[in-house]
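In: Quick one, fold the following:
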Amino acid sequence: MWRNIASNALTLFIVVLVAAAGFVAWAKSQFTAPGPLAQAICLEVEPGSSLVSVSGDLAERGAVAHPIIFRIGADYTDRADLLKAGSFLIPEGASNDEIVEIVTRGGQSTCGTEIVYRIGVTSQVLRVQELDPATGTFETREEFDPDTPDVPELYTQLRETAGTRYRVVLAEGATSWQIAEALRHVDFLEGEIAEVPPEGMLAPSNYAVRAGADRSELLQQMQVLQQERLAEVWESRQDDLPIETPEEALILASIIEKETGVPEERRQVASVFVNRLREGIRLQTDPTVIYGITNGEGVLGRGLRRSELDAETPYNTYAIAGLPPTPIANPGLESLRAAVDPAETNYTYFVADGSGGHAFAETLAEHNENVARWRALEAERGGE
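Out: Below you'll find the predicted structure:
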């Protein structure tokens, strides 16, 4: 009798073990397999949320089939206590494992409504935008000048809402003075800016910030990134360039940035200036002259005068040989790369071609023909 009981108990134990093993294998496959979500969604995780509430929300929205499997998997992978608050994009078909990673890794939120402050060369814009998870594109809900007295109500509401996300987007080609002034005028940042950072040393990029972030700390973050970029490109520079230091590469990159807004032209423009430096020809570039007049404090807003082109100033590259003493703007990464890796050309001239780009030439005769075409096009447009 006891032998039968023991035998039955052993059989039952084996059955339980097999069933448990089967459940574990099934649960693991459910945790890592593609999920049931048919269309991407934005998942809001409020501060203080629990894994139970998040898994329930995911189940209601069709992102997970079994909330308990979601929680068990998060616990098994030691991420159950790492839940982060934010607004996160959950892509179509995301597995439980992928969703757990998204909501526990932290960092910048990837979805929902946000306030973006874009600092450009000629203007600054505050924008309230929202990501459409279905298309993966942002839709602008409000856009306005930060100095306007007529602030949209939506912006005011978001400013008063805890957890609102903010980004500062710095465009290529703005001067350090313009950037510092723009940061002084936005209301979601705090702290004083004691002095304007060195010209050229603020990296154009996309910066996630929090409400109340310190302005000086943000500027320091921009400087660190630019220093890293400059060091990186300098290490990969071409041999025998007519620039001897990273600082000179930064100056050249700033001129390239101001001379062309066409990405494909950067290395060609760089080649013109490198060829001129090699041959001892003056750079003769208007943006440096303009910087010498404005000191980077705003836009000139008019054409250059003959007297300004003739004046011998440190930034008048019609009058001086070589590079100006400092950068004339904050160049982006691609202009930095172009400065140390110019295209192999014989170009020594370029002029606007009327399409937003430039016509390049090897000789003065070719250049004069390009200039004549450009002036004819300007005259034609002026008569329209």
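In: only C-alpha atoms for contact and neighbour calcs from this point on.
Out: Will do.
In: which other helices and strands contact the top helix by length along the chain?
Out: Using DSSP state H, we find that the single longest helix of the chain is helix 2-32. With contacts defined as 3 or more Cα pairs under 8 Å, 6 or more residues apart in numbering; DSSP states H and E, the packing partners of helix 2-32 are helix 67-76, helix 96-104.
In: Which neighbouring elements make contact with the next helix or strand after that helix?
Out: Going down the chain from helix 2-32, the next helix or strand is strand 41-45, by DSSP states H and E. Contacts defined by 3+ Cα pairs under 8 Å, 6+ apart place strand 41-45 against strand 86-90.
In: Tell me which of the helices and strands packed on helix 2-32 sits most buried.
Out: Per residue and on average, the most neighbours among the helices and strands packed on helix 2-32 fall to helix 96-104, with a mean of 21 (mean count of other Cα atoms under 10 Å).
In: please give me the structure for this one as well, since I'd like to look at both together:
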Amino acid sequence: MRGALRFFLVLIVTGALLLAVAGLLAYQAYEGEGPVKEETVVLIDRGSGVRSIAAELKEQQVIDDALVFQVAARLTGKAGRLQAGEYEFPPGTSLREVLDKLESGDFVVRQVTIPEGRTSYEVVALLEGIEVLEGDIPELPPEGSLLPETYHYQWGDTRQALIERMQQDMQALVQELWPERIDGLPLETPEEAITLASIVEKETAVASERPMVASVFINRLRRDMPLQSDPTVIYSLTDGKGPLDRELTRKDWEVEDPYNTYYVNGLPPGPIANPGRESLEAVLDPAETDYIYFVADGTGGHAFAQSLDEHNRNVRNWRRIRDGEDE
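Out: The predicted structure is shown next:
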């Protein structure tokens, strides 16, 4: 009798020890360092079940055992809450961390920067080149309707949704800045401000110059002088589909096109690009100057002038620099 009791006690103790060991191993498998050795990005397709998710993670060496993953997902109640998406797993990610990430939808967040002064055609082409975005952009957005900025997106976002965010941001910016404009501007609508800002954007990449460049065009509009902006000529020649693959000529200035501000007085019928915040601010609050001319100065900036004689001197100086005659 005592022998039988002793036997059962041994069985109980042994079973308890085995359970303890199994529990410890399970805990280590769940909480311990995972097999992934370097940052690994895994894409979980829509409609994937726990079995296919486990297989993909095992193939990418994020987990050691697909069956263990499935068991852990079901025991923790996470199996039905794992989300499709693009995930990044750092080295040593544990099984628990993998499940938590997939359950919470801690997706990889990407970003795209839309440079100031790109045309809508160029912005659409940029988005079309991003493979993880989905869908087409059914029609070209109106020129000047997109705010150049850095935008975040995830796998599965649509290109059209990103375009709509850019448009909403531009509308919000204009609604913010238009009421703060200075008095007496020769601009009647926010759309005219965007048009002029797009010209300023294309004329200079030097942020500190934009209020000066804006003042030149504002002064010309007030005096009913043609704007004579080369970027508007380029836009009329290319339809905004990219840079001109040659130098402008005097003959180009004579092109009969409403966007050619050598050919028409005043503003063109619409923007020639998508301007950024700084160009819009410059147009709505330009520098106070009497300048009506400017030309490149050879340093990346521009030389400004109040008279034609002064401007011609600046032009001659620029040509000497351009032709390598300046010491």
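In: now V351 of structure 1, what's its secondary structure?
Out: State at V351 of structure 1, reduced to three classes by DSSP: H, G, I helix; E, B strand; the rest coil: strand.
In: wouldn't it be in contact with F360 here?
Out: Yes - if you go by Cα atoms under 8 Å, V351 of structure 1 and F360 touch, sitting 6.8 Å apart.
In: Common neighbours of those two, please.
Out: H367 (Cα atoms under 8 Å, 6 or more residues apart in numbering).
In: neighbour count winner among these two?
Out: Neighbours were counted for V351 of structure 1 and for F360 using other Cα atoms under 10 Å; F360 has more, 21 against 17.
In: Assign the more buried one to helix, strand or coil.
Out: strand.
In: tell me the contacts of the aligned partner of it in structure 2?
Out: In structure 2, F360 of structure 1 lines up with F304, judged by TM-score structural alignment. Going by Cα under 8 Å, 6+ apart, F304 of structure 2 touches 291-295, 311.
In: I'd say T119 of structure 2 and P142 touch.
Out: No - taking contacts as Cα under 8 Å, T119 of structure 2 lies outside contact range of P142: 9.4 Å.
In: returning to what we had before: buried ones among the contacts of F304 of structure 2?
Out: 291-295, 311 (16 or more other Cα atoms under 10 Å).
In: got the contacts of F304 of structure 2 as JSON lines, with distance to R277 of structure 2 columns?
Out: JSON lines is the format used below for the contacts of F304 of structure 2 (distance: Cα to Cα, whole Å):
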{"residue": "Y291", "distance to R277 of structure 2": "23"}
{"residue": "I292", "distance to R277 of structure 2": "23"}
{"residue": "Y293", "distance to R277 of structure 2": "24"}
{"residue": "F294", "distance to R277 of structure 2": "22"}
{"residue": "V295", "distance to R277 of structure 2": "23"}
{"residue": "H311", "distance to R277 of structure 2": "29"}
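In: wait, what's in contact with P314 of structure 1?
Out: Taking Cα under 8 Å, 6+ apart as the test, what P314 of structure 1 contacts is 292, 320, 324-325.
In: And what about the closest residue to A208 of structure 1 other than its chain neighbours, helix, strand or coil?
Out: Spatial nearest neighbour of A208 of structure 1, excluding adjacent residues (Cα to Cα, 6 or more residues apart in numbering): R167 at 4.4 Å. For R167 of structure 1, the assignment made with three-state DSSP gives strand.
In: What is the neighbour count of R167 of structure 1?
Out: 19.
In: now for it: what does it line up with in structure 2?
Out: Under TM-score structural alignment, R167 of structure 1 pairs with Q111 in structure 2.
In: Quickly note the distance from that match to R165 of structure 2.
Out: Relative to R165 of structure 2, Q111 of structure 2 is positioned 13 Å away (Cα to Cα, to the nearest Å).
In: Excluding chain neighbours, what is closest to Y153 of structure 2?
Out: R110 (5.3 Å).
In: How about the contacts made by that neighbour?
Out: Contacts of R110 of structure 2 (Cα under 8 Å, 6+ apart): 152-154.
In: What's the PyMOL line that selects buried ones from those?
Out: Those of those that count as buried under 16+ other Cα under 10 Å are selected in PyMOL with:
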select buried, resi 153
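In: Which of the helices and strands packed on helix 2-32 of structure 1 sits closest to R373 of structure 1?
Out: Taking Cα to Cα, helix 96-104 is the member of those nearest to R373 of structure 1, at 55.5 Å.
In: next SSE after that closest one?
Out: Helix 96-104 of structure 1 is succeeded, C-terminally, by strand 113-119 (DSSP H and E).
In: what's in contact with that following strand?
Out: Applying Cα under 8 Å, 6+ apart, the contact partners of strand 113-119 of structure 1 are 124-131, 155, 164-171, 174, 179, 182.
In: can you do 7 Å?
Out: Defining contact as Cα atoms under 7 Å, 6 or more residues apart in numbering, one finds that strand 113-119 of structure 1 is touched by 124-131, 164-171, 179, 182.
In: Quick one: the strands in structure 1, in order.
Out: Along structure 1, the segments classed as strands by DSSP state E run 41-45, 86-90, 113-119, 124-132, 137-144, 165-170, 189-190, 206-209, 213-214, 349-352, 358-361.
In: Export those as TSV, with columns for distance to I255 of structure 1.
Out: Output for the strands of structure 1, formatted as TSV (distance: least, Cα to Cα, whole Å):
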stretch	distance to I255 of structure 1
strand 41-45	42
strand 86-90	39
strand 113-119	19
strand 124-132	22
strand 137-144	30
strand 165-170	18
strand 189-190	31
strand 206-209	22
strand 213-214	30
strand 349-352	14
strand 358-361	15
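In: Any idea which of these gets closest to I14 of structure 1?
Out: strand 86-90 (40.5 Å).
In: That closest one aligns to what range in structure 2?
Out: So strand 86-90 of structure 1 sits over no part of structure 2, by TM-score structural alignment.
In: Quick check: closest non-adjacent residue to Y291 of structure 1.
Out: I328 (6.1 Å).
In: What residue, apart from its backbone neighbours, is nearest the counterpart of G298 of structure 1 in structure 2 spatially?
Out: In structure 2, the residue paired with G298 of structure 1 according to TM-score structural alignment is G242. Of all residues beyond its chain neighbours, the one nearest G242 of structure 2 is E122 (6.8 Å), with distances taken as Cα to Cα, 6+ apart.
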